[in-house]
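>>> My questions are about this predicted structure, shown below with the sequence.
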Amino acid sequence: MLKNIDYRELRGKFILVDVRSPGEYEDATIPGAVNVPLLDNEERRIVGTIYVKESVEKAKRMGLELVGKKLPFLYDKIRELEKEHKNIVFFCARGGFRSVTISTLMASLGVNASKLMGGYKGYRKVVNEELPILNEEVTYVVLHGNTGVGKTEILKKLCQDGYEVLDLEGAANHRGSLLGSVGLGQPRSQKQFESLVYDTLRRRKSDIVFVEGESRRIGNIVIPSSIWERMEEGVHILVQAPLEFRANLILKEYMKKEGFEKEILFALDLLKKYMSEENIQRYEKMAVDKEYKELAEQLMVKYYDPLYASSEKKYEYNKKIEVNDIEKAAQDIESWMKLRFRASAAEAVT
């Protein structure tokens, strides 16, 4: 009998196998899942068209014909996965035809296979129900500050030192500004963002979670209201740094990937609605002449800092820190946090 498993009940050594098309997988999947598609994007389009315009039975038959040719490859691929993972858990969009077919077949061939109840849609239901609950007990320590002061780098160091960190920009694959996607490639979908946030909070070992202060939107992503409200109620730290330090840090981050030069020119074109044509032409010349440090400084002074000053909510900061060295800044925050929460615990006892 086919095993049908709820996502909440997954235990032990297993691997989630997403049998949807590559396009569906790229849009959003369960974190950690591998894609072994039964149909490629074009095949899925063809089968879907037949399903809608002709008949369900004809669509199923066409799907079986297309998948049948791939069965030896699919079997070999699944067996390879089984060598590293004890249990194979298949899922498709709704836990229907695709995942039932492949999980039943693989089980009959001796694979320790099961099917995820409700498929990806069932998993999304779990995320929507549990994310607000997971968030209720969290105290967020929120790092604020202008672009380039090192907030992301400080969070990475805190994470390395064993502290819980929720990387919202990493989950969105976007830095949150108009130029925030430069060098990062395609931003993630809202669904994938929420899945990554859920996964982080579900795995946390402490209720003290560091996070970067953001506007409600990160590119096209919207931070869920439950998380946003808890961040507003959290502990707030203002991070400051000299302009040259900020420019050097931005260059180091933005120049990581090939093709960032073209992305910078494209992003500058987007700034035309916010700046004079004269300034844009000057910045474009800096980019073409590879005067990236001066360009970064100019953009911070003329665009980013004024924008941050006008949009950032004014908090009563619990701590302010000046950054000249990322590691030292992280250590200072760690020392301060230990004293703060030790004092809070003592007050609670008395």
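Yes, it's here.
>>> can we go C-alpha only for contacts and neighbour counts from here?
Will do.
>>> show me where the protein has strands.
For the chain, strands defined by DSSP state E occupy the ranges 4-5, 14-18, 34-35, 87-91, 113-116, 139-144, 164-166, 208-212, 217-218, 221-222, 235-240, 319-322.
>>> before we go on, here's another structure to hold up against the first:
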Amino acid sequence: MTLERISAEQALGTLADYSLVIDARSEGEYAEDHLPGAVNWPSLHDEERAIVGTRYKQISQFEAKKLGAALVAKNVAEHIQREVLDKAREWQPLIYCWRGGKRSGSLALILDQIGFKVTLVDGGYKAFRAALVADLPQLAARHHYQVVCGPTGAGKTRLLHALAKQGAQVLDLEALANHRSSVLGLIPGVAQPSQKAFDSLIWAALHRFDPARPVFIESESKKVGNVAVPEGLITAMRRSPCLRVDLSEAERVALLLEDYAFFVQDIAFFCERLGALTEARGKATVEDWQARARSGDVASVVQELLVNHYDPAYLQSIRRNFDQYETARVLAPRDHTADAMNELARTLLAA
């Protein structure tokens, strides 16, 4: 049988056609980024890849290849024993590795010899990454967006969650980035994805969406924590119609105390994050906030953060960057609760 090969550009549009997408690279390579929906069957594990690479540099290419072949054969056998014995003849995997195809080719050859129809991505992950980066701007431009705006604590993310629950198309960039998009937006114990993985997550979401229906998205800045929103998407967002969520100051404080409960529970961590605002707000102000937080008065600190720090910066940024903000439709939930946001989402979608 002959192994079928497709280009990375073809793979972009046909991932759903395969029974399984298999990444034959090491765990570390896979963790940095991978094709959407791919599972990891390493032909060489991270530590094995390092050992083979060292042998290649210090001894010879021939000796490295012998060791690599033995390790790959062992690993491929384990994958087949674990994952393949229950597969029907109709099972059709798409396989890729980094670029050259040796690691994916080893797995593909054996699966092919068993009798499965196997497809390889020409140029591997490297070619796919280049194709995805090239495709993202036009994919982003294909959709029309409703940009959910509003100051910090207004409930933008809660509204997005409510819209998604009711079947709307929602691109939640903060959820994809594992970050709440501010100096205090770090989520304890949760790592952000790499830039490559963030791009892939956005591409996969946009690829699933129906261009005939709106995509609801929050009015993010160019960066969400340490990752950047792709240029084509940020450009499309900033030209799109806006929806402005309005909540009272007291409701916003209550919402933030709920959503950032980990700060209330870990005052030392809260004070540490407040320290990042020293340059912007001054040492005396930040030390006052830290002292009040330690005394248990977190609510007043949050209120001052909103009024003195976040609100002025947000208003200046949103007016400068989002073309249709001044004509935004105003949305006024009755309060900050999930029930109120669900009610608002129903009204919005019905309209």
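Received, thanks. Keep in mind that what you see is a predicted model, and the values were worked out from it rather than measured.
>>> Name the residues of the lengthiest helix in the first structure that are buried.
The longest helix of the first structure (DSSP state H) is helix 326-349. By 16 or more other CA atoms under 10 Å, the buried positions in helix 326-349 of the first structure come out as 326, 329, 330, 333, 337.
>>> quick one: which of the strands of the first structure is nearest residue 309 of the first structure?
strand 139-144 (11.5 Å; CA to CA).
>>> The second structure: matching residues for that closest one?
Counting by TM-score structural alignment, strand 139-144 of the first structure lines up with residues 144-149 of the second structure.
>>> since we're on the equivalent of residue 245 of the second structure over in the first structure, how many residues are nearby?
Using TM-score structural alignment as the criterion, residue 245 of the second structure maps onto residue 239 of the first structure. The number of residues packed near residue 239 of the first structure is 19, by other CA atoms under 10 Å.
>>> For the stretch 51-200 of the second structure, which segments are assigned as helices?
Counting by DSSP state H, counting those that start in this stretch, the stretch 51-200 of the second structure has helices at residues 61-79, 102-114, 124-141, 156-165, 173-177, 195-208.
>>> aligned partner of residue 178 of the second structure in the first structure?
Looks like residue 178 of the second structure aligns to residue 173 there (TM-score structural alignment).
>>> Roughly how far does residue 14 of the second structure sit from residue 314 of the second structure?
41 Å (CA to CA, to the nearest Å).
>>> Compare those two and say which one has the larger neighbour count.
Taking other CA under 10 Å, residue 14 of the second structure and residue 314 do not tie; residue 314 has more neighbours (17 against 12).
>>> Pretty sure the more buried one sits against residue 149.
No - applying CA atoms under 8 Å, one finds residue 314 of the second structure not in contact with residue 149, separated by 9.8 Å.
>>> Contact partners for the closest residue in space to residue 170 of the second structure that isn't next to it in sequence?
Distances taken as CA to CA, 6 or more residues apart in numbering place residue 216 nearest to residue 170 of the second structure, at 4.7 Å, with adjacent residues excluded. Applying CA atoms under 8 Å, 6 or more residues apart in numbering to residue 216 of the second structure gives the contacts 145, 146, 147, 148, 160, 168, 169, 170, 171.
>>> Can you tell me which of those residues is closest to residue 125 of the second structure?
Using CA to CA, the contacts of residue 216 of the second structure come closest to residue 125 of the second structure at residue 171, 24.6 Å.
>>> neighbours around that closest one, how many?
20.
>>> Quick check: the gap between it and residue 79 of the second structure.
Taking CA to CA, one finds residue 171 of the second structure at 35 Å from residue 79 of the second structure.
>>> Give the equivalent position in the first structure for residue 44 of the second structure.
Under TM-score structural alignment, residue 44 of the second structure pairs with residue 39 in the first structure.
>>> circling back: name the residues that touch the longest helix of the first structure?
Helix 326-349 of the first structure has contacts (CA under 8 Å, 6+ apart) with 150, 153, 154, 155, 157, 158, 321, 322, 323.
>>> can you do 7 Å?
150, 153, 154, 157, 158, 323 (CA atoms under 7 Å, 6 or more residues apart in numbering).
>>> if I pick the second one, what's in contact with it?
Counting by CA under 7 Å, 6+ apart, residue 153 of the first structure makes contact with residue 326.
>>> To which residue of the second structure is it aligned?
So residue 153 of the first structure corresponds to residue 158, using TM-score structural alignment.
>>> How about residue 44 of the first structure: what's its closest non-neighbour residue?
Nearest to residue 44 of the first structure is residue 21, by CA to CA, 6+ apart, at 6.9 Å.
>>> next one: residue 51 of the first structure
residue 59 (5.0 Å).
>>> thought that neighbour was touching residue 46?
No - assessed by CA atoms under 7 Å, residue 59 of the first structure is found out of contact with residue 46, at 8.6 Å.
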